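**Student:** Build me a model:
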Amino acid sequence: MGKADADGPGLPDLPPEWGRVVVPDDLAALADEAEQVRRELRRAAADRRRWRPPTGPVLVLIVAVLTTIAGLAAVTWPRAGRTGPAAGTPDPAPAQLTGRQLPALDLVDGGQSPVPLRGLLPVVVLLVDGCACPEQVTEAATAVPPGVNVVTVAGTRPRAAPPGTSVRALADPAGGLRAFLHLPAGQLGVTAVLADRSGRITLVVPEVTSVADHHAELSRLAA
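**Tutor:** Down below sits the predicted model:
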């Protein structure tokens, strides 16, 4: 038996929304309710432990992984505003070489003997590692004034000079001349470099269409 003590003497006032509170004579009657309350408290504690924020080494590892992913995304994400020269477009730097001295490089002939480049002045150098282009080489040999040397420079081995010309065929295995001119390796076409008797570069044409188009510069080489 229990008795209603919500309104009885000796108890504090209870909220009216609780209704009528009955206190049983035997507290064992509240065992089921007490066990239910304990289960709810344990469940709530377990939930808090389950969602506890990571700390220590786990947190450091998560931050490192997120930082790595962010860095990769920044590098690989396409940038619409980023532009550059198209493949095969010559570097604009050769035009700025006019007036500079031809480098003191040693090229090699067919027997792999060294040939000083500055020992061939005045000279028209034709880089032909990307194209033999015999027609253009022959045209250059015909267009230069007397006393001006025409030299073809290939990559690892000299290319054969067109028959009937005095063109000297050399090679630049180290790629020093192309590096000096800021030209990409394997570029197609013929590049022309004109240097006068003092070794001063008077003209650089990254892609020659016709050497005869530069008649004035060729004539000044013999002066």
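**Student:** rest of the way, CA atoms for contacts and neighbours
**Tutor:** OK.
**Student:** how near is the residue nearest the centre of the chain to Val211?
**Tutor:** With distances taken as C-alpha atoms, centre = their mean, Val75 lies nearest the centre of the chain, 9.1 Å away. Distance, Val75 to Val211, by C-alpha to C-alpha, to the nearest Å: 44 Å.
**Student:** go on, Pro184?
**Tutor:** For Pro184, the distance to Val211 (C-alpha to C-alpha) stands at 21 Å.
**Student:** can you give me the helices for this protein?
**Tutor:** For the chain, the helices defined by DSSP state H cover 31-50, 56-76, 134-143, 176-180, 215-221.
**Student:** re earlier: any figure for the gap between the residue nearest to the centre of the chain and Thr67?
**Tutor:** Here Val75 is placed at a distance of 13 Å from Thr67 (C-alpha to C-alpha).
**Student:** Equivalent analysis for Ala73, please.
**Tutor:** Distance, Ala73 to Thr67, using C-alpha to C-alpha: 10 Å.
**Student:** Alongside the first, I'd like the structure of this one:
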Amino acid sequence: MGKPDADGPGLPDLPPEWGRVVVPDDASALAAEAEQLRRELGGTPLRAVPPPPARSPFALALLVLLVAVLTTLAGLAAVIWPRPGRSTPEPSPTPYAPAGAAGRPLPALDLVDAGQSPVPLRGLVPAMIILVDGCPCPADVATAAALAPAGVTVVTVAGTRPVRATPPPAGATVRPLADPAGGLRSFLHLPARPGAVTALLVDRSGVLVKVVPEIHSAEDYRADLTRLAA
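**Tutor:** As a prediction, the model looks like this:
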């Protein structure tokens, strides 16, 4: 059945306390001893580690789509998110300048006097019309009345009610009127500016000769005012 290891040629010497060791011809004869040894050591047979489950193509495609959506949202947030320290510039105010009104006929407007009676504006030409809806400015009105030649009417136009200025110089004619509908301002495309007066010089034929958006001194209109009487 087998040969003792101690008597076999070429085998190393074994400790004498092991006794006589017999190597069987059939390895299956050692199955009982191997099973007993495993029970004594408490060991269990080694098991192969199962491979990780393969991911389905649908899950992979879903992951790629999710990453793309998150990247797009992050880019949009970076563009539209308000940044500190930066503000949208405010539009510049509309310049106070006539939009080509000079040389055009004065519109057929009816203004109102202190008694709320209509007064045709064209019936007062030649005239220097001073818009005082932004400022009464009696000094500017008095200066214009003093410089106006004979036959030229100085008309002050307020917003809702006529504004009576100081008594005009002797021989001067000042006609206070009001323009509740704002027809003159709409015609000129000139909004009222606080603290400023606008002047319109109109000749005998009712043509607008000159527009002074804001009077600074009499030199802004003196020469044209003199020619209105011709």
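**Student:** Quick check: TM-score for this pair?
**Tutor:** After superposition, the two chains reach a TM-score (TM-score structural alignment, normalised by the length of structure 1) of 0.65; 179 aligned residues with a C-alpha RMSD of 3.9 Å.
**Student:** From Ala141 of structure 1, how far out is the corresponding residue of structure 1 for Met128 of structure 2?
**Tutor:** Using TM-score structural alignment, the partner of Met128 of structure 2 in structure 1 is Val124. According to C-alpha to C-alpha, Val124 of structure 1 stands 9 Å off from Ala141 of structure 1.
**Student:** which neighbours do those two share?
**Tutor:** Counting by C-alpha atoms under 8 Å, 6 or more residues apart in numbering, the common neighbours of Val124 of structure 1 and Ala141 are Val150.
**Student:** Give me the more crowded residue out of those two.
**Tutor:** More neighbours surround Val124 than the other of Val124 of structure 1 and Ala141, with 27 against 22 (other C-alpha atoms under 10 Å).
**Student:** thinking the more buried one is in contact with Pro145, fair?
**Tutor:** No - using C-alpha atoms under 8 Å, Val124 of structure 1 makes no contact with Pro145, being 10.8 Å away.
**Student:** can you pull the contacts of the alignment partner in structure 2 of Leu105 of structure 1?
**Tutor:** In structure 2, the residue matched to Leu105 of structure 1 (TM-score structural alignment) is Leu109. Shown in contact with Leu109 of structure 2 (C-alpha under 8 Å, 6+ apart): Pro120, Leu121, Arg122, Gly183.
**Student:** quick check, nearest of these to Lys3 of structure 2?
**Tutor:** Gly183 (133.8 Å; C-alpha to C-alpha).
**Student:** Grab the nearest non-local neighbour of the closest one.
**Tutor:** Nearest non-adjacent residue to Gly183 of structure 2, counting by C-alpha to C-alpha, 6 or more residues apart in numbering: Leu109, 7.1 Å away.
**Student:** for Val212 of structure 2, same thing?
**Tutor:** Ala199 (5.0 Å).
**Student:** Around the one you found, how many other residues sit close by?
**Tutor:** 23.
**Student:** So it is in contact with Asp133, correct?
**Tutor:** No - contact status for Ala199 of structure 2 versus Asp133: not in contact, 11.7 Å apart, counting by C-alpha under 8 Å.
**Student:** quick one, strands of structure 2?
**Tutor:** Taking DSSP state E, the strands of structure 2 run over residues 2-4, 22-24, 110-112, 118-120, 127-131, 153-158, 174-178, 198-202, 208-212.
**Student:** which residues in structure 1 does the last one match up with?
**Tutor:** When strand 208-212 of structure 2 is aligned against structure 1 using TM-score structural alignment, it corresponds to residues 201-205.
**Student:** Give me the mean deviation of that stretch from structure 2.
**Tutor:** In the superposition with structure 2, the average deviation recorded for stretch 201-205 of structure 1 is 1.0 Å (mean C-alpha distance after the TM-score superposition for structure 1).
**Student:** Quick one: residues in contact with that stretch.
**Tutor:** The contact list for stretch 201-205 of structure 1 (C-alpha under 8 Å, 6+ apart) reads 94-95, 97-102, 191-196, 217.
**Student:** Same question for stretch 116-125 of structure 2.
**Tutor:** 106-113, 152-153, 202-206.
**Student:** Go again with 10 Å.
**Tutor:** Stretch 116-125 of structure 2 is contacted by residues 105-113, 127, 129, 151-155, 160-162, 175, 177-178, 201-207, 228 when judged by C-alpha atoms under 10 Å, 6 or more residues apart in numbering.
**Student:** before we move on, the earlier item: could you dump the helices of structure 1 into JSON lines with distance to Pro206 of structure 1 added?
**Tutor:** Shown next, in JSON lines, are the helices of structure 1 (distance: least, C-alpha to C-alpha, whole Å):
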{"stretch": "helix 31-50", "distance to Pro206 of structure 1": "69"}
{"stretch": "helix 56-76", "distance to Pro206 of structure 1": "32"}
{"stretch": "helix 134-143", "distance to Pro206 of structure 1": "14"}
{"stretch": "helix 176-180", "distance to Pro206 of structure 1": "10"}
{"stretch": "helix 215-221", "distance to Pro206 of structure 1": "15"}
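**Student:** Please work out how many residues are found near Ala132 of structure 1.
**Tutor:** Ala132 of structure 1 has 21 neighbours, counted by other C-alpha under 10 Å.
**Student:** Contacts for stretch 220-228 of structure 2, please.
**Tutor:** Stretch 220-228 of structure 2 has contacts (C-alpha under 10 Å, 6+ apart) with 125-128, 144, 147-152, 199-204, 209-215, 218.
**Student:** what do you get if the cut-off is 7 Å, keeping everything else the same?
**Tutor:** For stretch 220-228 of structure 2, contacts defined as C-alpha atoms under 7 Å, 6 or more residues apart in numbering pick out Pro126, Ala148, Pro149, Leu201, Asp203.
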